[in-house]
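1. Fold the following.
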Amino acid sequence: MITTGSYDEALERFHHTGPEREGWLSNHGPMVAEALARLGHEDRVHRWTDGYIRGLEDVPRGIDRIDAAAWRDPLGDPVRSGDWIDFFRAEVEQEAWATTLVRWWPRLLPGIAAGATHGVIRVGHAVRALRAEETAPRRQELAHALAYWAARWQPVPQVAPAGRLSAARALTLVPPVPRQEHGIRNRIAQLDETGGWRRAVRSLAPPDRSADVPEALRSLVDAVLAQYAARAHGNATMLVHAATAPQAVLNALPSLPEAMWSASLEAAWSATAAVVAAYLPPDTRPVPRLGAHTPDEVLEQALAHGGEHVIKLADTALGARTSSEEPLALAAVLTAIDLDA
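-> Okay, here's the model as predicted:
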């Protein structure tokens, strides 16, 4: 349960800052604040915010009003970030926040790679908080999150699962992009020339019914967490998103009509396979022994580390269902700490 108080106060502070800093690095503040509050550590929100907010930039100013009928033109244009913020702030004040979400989700979903998937991740955190309790700062956070997704909208090839493999098995078939260099946009652009990538994505077994999509997403998150510790040396920070992006889609799913669920799974799986291909190392490493660490102890280590990706991975890992793979989920968090993700 996320209560009002420090979390909402932190949102009001972060809404004076922009969605990015230093060119295109994502502002993780609102996402981490929500994760801390959900994990029962709202008492840490302000202290963490105090340290993080110093490195952020002011919220960008708009340059021209976005026409609701011509929304495709500025889609994916980060120069229009301020315009998108103004647009969505008005949207969530003029109608129910869920109405805005349902209208824009299918428009934004094909560009799920936006901001290295931080667009959908920020939306997922915002929606989860709104379902817990609707407040003005949380409505505005959804507006900022949707605006970031729209401004950085970036597609990945959409491939519908049509195979028989589990998520864990299908993930092992994902090949690396030919040139693992430069940023994620450069790497994702290589997917169409990456032999075997589409075949690997297609190999995933689709759920029998749309009602089974939440379970399929949970299985995908579980599979990424289980493989993270062995692969994280490829890029400990970026590979976090292979888990947190589908988790964000899962967070938003209860607020979306079931007719949108199958497309949401396809986009989430394609995004995960894209991130894995972009940062897949040439070898795997032994998974560190968990020892006697309990989930609470692992969380304390993550909080002590304080890194935005470590905290968000801990939120995802500790929210994973109890299963035979839970120790691997905890090992993922410990690996992220060790590698300073």
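2. drop to CA atoms for contacts and neighbour counts, all remaining ones
-> Fine.
3. neighbours of L318, just the number please.
-> The number of residues packed near L318 is 19, by other Cα atoms under 10 Å.
4. I should have written V102 there, sorry.
-> Counted with other Cα under 10 Å, V102 comes out at 14.
5. this one as well, want them side by side:
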Amino acid sequence: MTDTKRFFTDRILTWNRAHNDRNMPWKNEKNPYFIWLSEIILQQTRVEQGRPYYERFISAYPTVNDLAKAPEEEVFRLWQGLGYYARCKNMLAAARSISAAGKFPDTYEGIAALKGVGAYTAAAIASFAYNLPHAVLDGNVYRVLARYFGIDTPTDTTAGKKLFTALANDVLPENQAGIYNQAIMDFGAVVCKPQQPLCKTCALAPHCEAFQKGLTDLVPVKSKKLTIKKRYFHFLLLEQNGMVWIRKRTAKDIWQNLHEFPLVETPAPADLDALRQTAGFQQLVPPKTKALEPGVQLRQQLTHQTIHASFTRFSLSPDFSLPADYMLVPAGQLEKYAFPKIITDYLQR
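-> Modelled structure (predicted):
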């Protein structure tokens, strides 16, 4: 390790000893199950949003065996509102494989083999639970390394990932992987922030390439610009003698394994008159059926998509039925089913 890299590592650890007060229930945890649970919940999720879910999960399922035995519908209801539901499906599959094996894996390779666990998550669990020498690379770590060492190689390229992985492992201190990994992530979240970093009081500033050259706002670099797709969902609340039609989403799309009301998706915004002309609407709603109320409009922002949703209620005759993938459930028991956040928001209105 060069003097510059040694200075970097020493300053990160010194800063951590004075500022190790970021209050998170999984911090300094050694139970690999709890660490794994927190890391899965925090994938693509802010700490403030993920914390109550973590607390609910460890309360409902204190051990990995408890989670492994839980009914899928129950687990999805507990996850409801957190988004990225493939994580929940993978988490349950991994819990069942761990339970079948008889213990939580204690090697990086064993952890990385779990369903839904990537390189970052495997490194985090391996270092936090077992102090194994594997460096974590999340957004905070990329930013701290890119700024301090003045790296403008895009982080989302093969070359960038290889460079940053090598560097992150090079500055990893011997026998202190867990402490250091938590420290650099906290440092990135608290000091080397994406916006308005605390450069003037930063312990790394004297040797920070980005700060010294005025490049703080320019690194890290990404080569690809995020494209946001707009989608227009029209949910039809088809009521029938106090019952409501719903179905489970099974296609490989957003919200897989969650429930929804009958849905018509259109390529552009559409009012009720335009919606009635679509084949999807005509397959679901009998001709001349009147709407009970004007459509309620809601919007949900996902990472790569913006969902514009309308909800319109209809009352159907007792003899009406839908295809076999739909089911008729009591309107007063909808809380028993896991729905996407945009539908739960509508139901709470």
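6. Once they're superposed, what TM-score comes out?
-> TM-score for the superposed chains, counting by TM-score structural alignment, normalised by the length of the first structure: 0.27, backed by 146 aligned residues with a Cα RMSD of 6.0 Å.
7. List the contacts of V244 of the second structure.
-> 237-238, 328-331 (Cα atoms under 8 Å, 6 or more residues apart in numbering).
8. out of these, which are inside helices?
-> Judged by DSSP state H, the contacts of V244 of the second structure include no members of helices.
9. Tell me the one among these nearest to E260 of the second structure.
-> L237 (9.6 Å; Cα to Cα).
10. now the nearest residue to the closest one once chain neighbours are set aside: how far from V244 of the second structure?
-> Once flanking residues are discounted, L237 of the second structure sits nearest to R313: 4.5 Å by Cα to Cα, 6 or more residues apart in numbering. Note on R313 of the second structure: its distance to V244 of the second structure, by Cα to Cα, to the nearest Å, is 10 Å.
11. likewise D170 of the second structure?
-> Taking Cα to Cα, one finds D170 of the second structure at 59 Å from V244 of the second structure.
12. And T165 of the second structure, by the same measure?
-> 52 Å.
13. residues contacting A317 of the first structure?
-> Going by Cα under 8 Å, 6+ apart, A317 of the first structure touches 225, 329-330, 332-333.
14. and these, which are buried?
-> 225, 329-330, 332-333 (16 or more other Cα atoms under 10 Å).
15. what sits in contact with each of R313 and V244 of the second structure?
-> By the contact definition Cα under 8 Å, 6+ apart, R313 of the second structure and V244 are jointly contacted by 237-238.
16. all helices for the stretch 201-341 of the first structure, in order.
-> Taking DSSP state H, counting those that start in this stretch as the test, the helices found in the stretch 201-341 of the first structure are 213-231, 241-252, 261-279, 295-305, 308-319, 326-338.
17. Which helix or which strand is home to Y148 of the first structure?
-> helix 136-151 (DSSP states H and E).
18. Please point out which parts of that helix sit buried.
-> Buried residues in helix 136-151 of the first structure, defined by neighbour count with 16+ other Cα under 10 Å: 137-151.
19. Please identify which of the contacts of V244 of the second structure is nearest to F149 of the second structure.
-> Using Cα to Cα, the contacts of V244 of the second structure come closest to F149 of the second structure at L237, 55.9 Å.
20. So the closest one versus S99 of the second structure, what's the distance?
-> On the measure of Cα to Cα, L237 of the second structure and S99 of the second structure end up 40 Å apart.
21. okay, how far is it across stretch 128-136 of the first structure, tip to tip?
-> 15 Å.
22. Kindly apply the preceding question to stretch 300-309 of the first structure instead.
-> One end of stretch 300-309 of the first structure sits 15 Å from the other (Cα to Cα).
23. mind listing the strands for the stretch 51-200 of the first structure?
-> Assigned by DSSP state E, counting those that start in this stretch, the strands in the stretch 51-200 of the first structure number zero.
24. D273 of the second structure - that's part of a strand, no?
-> No - D273 of the second structure is assigned helix when assessed by DSSP: H, G, I helix; E, B strand; the rest coil, not a strand.
25. How many residues are close by it?
-> Neighbours of D273 of the second structure (other Cα under 10 Å): 8.
26. pretty sure S264 of the first structure is touching Q247, no?
-> No - counting by Cα atoms under 8 Å, S264 of the first structure sits too far from Q247 to count as a contact (11.3 Å).
27. Comparing the two, which shows the higher neighbour count?
-> Each of S264 of the first structure and Q247 has its neighbours counted (other Cα under 10 Å); Q247 has more, 29 against 25.
28. need the contact list for that one.
-> 121, 124, 217-218, 221, 316.
29. Which other helices and strands does whichever strand or helix holds G178 of the second structure contact?
-> If you go by DSSP H and E, G178 of the second structure is part of helix 177-190. Secondary-structure packing of helix 177-190 of the second structure (3 or more Cα pairs under 8 Å, 6 or more residues apart in numbering; DSSP states H and E): helix 3-19, helix 119-130, helix 139-149.
30. What angle do helix 3-19 and the last one make with each other?
-> The one in question is helix 139-149 of the second structure. 130 degrees (axes from the mean of the first three to the mean of the last three Cα atoms, to 10 degrees).
31. Identify each buried residue in helix 139-149 of the second structure, please.
-> 140-149.
32. any chance of these in a markdown table, plus distance to R231 of the second structure?
-> Output for those, formatted as a markdown table (distance: Cα to Cα, whole Å):
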| residue | distance to R231 of the second structure |
| --- | --- |
| N140 | 31 |
| V141 | 33 |
| Y142 | 32 |
| R143 | 32 |
| V144 | 36 |
| L145 | 37 |
| A146 | 35 |
| R147 | 37 |
| Y148 | 40 |
| F149 | 41 |
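33. Nearest to R299 of the second structure among those residues?
-> Nearest member of these to R299 of the second structure, counting by Cα to Cα, is N140, at 29.2 Å.
34. I'd say that closest one and V190 touch.
-> No - N140 of the second structure is beyond contact range of V190, at 9.6 Å (criterion: Cα under 8 Å).
35. what's the burial count for K248 of the second structure?
-> 19.
36. could you check the angle helix 3-19 makes with the helix holding G178 of the second structure?
-> 80 degrees.
37. just checking, next helix/strand downstream of helix 177-190 of the second structure?
-> With elements assigned by DSSP H and E, the helix or strand that comes after helix 177-190 of the second structure is helix 209-213.
38. Of all the residues in that next one, which ones are buried?
-> Buried residues in helix 209-213 of the second structure, counting neighbours by 16+ other Cα under 10 Å, are found at 209-211.
39. so what secondary structure elements neighbour it?
-> helix 139-149.
40. can you give me the angle the helix holding G178 of the second structure makes with helix 119-130?
-> Using the same axes, to 10 degrees: helix 177-190 of the second structure against helix 119-130 is 130 degrees.
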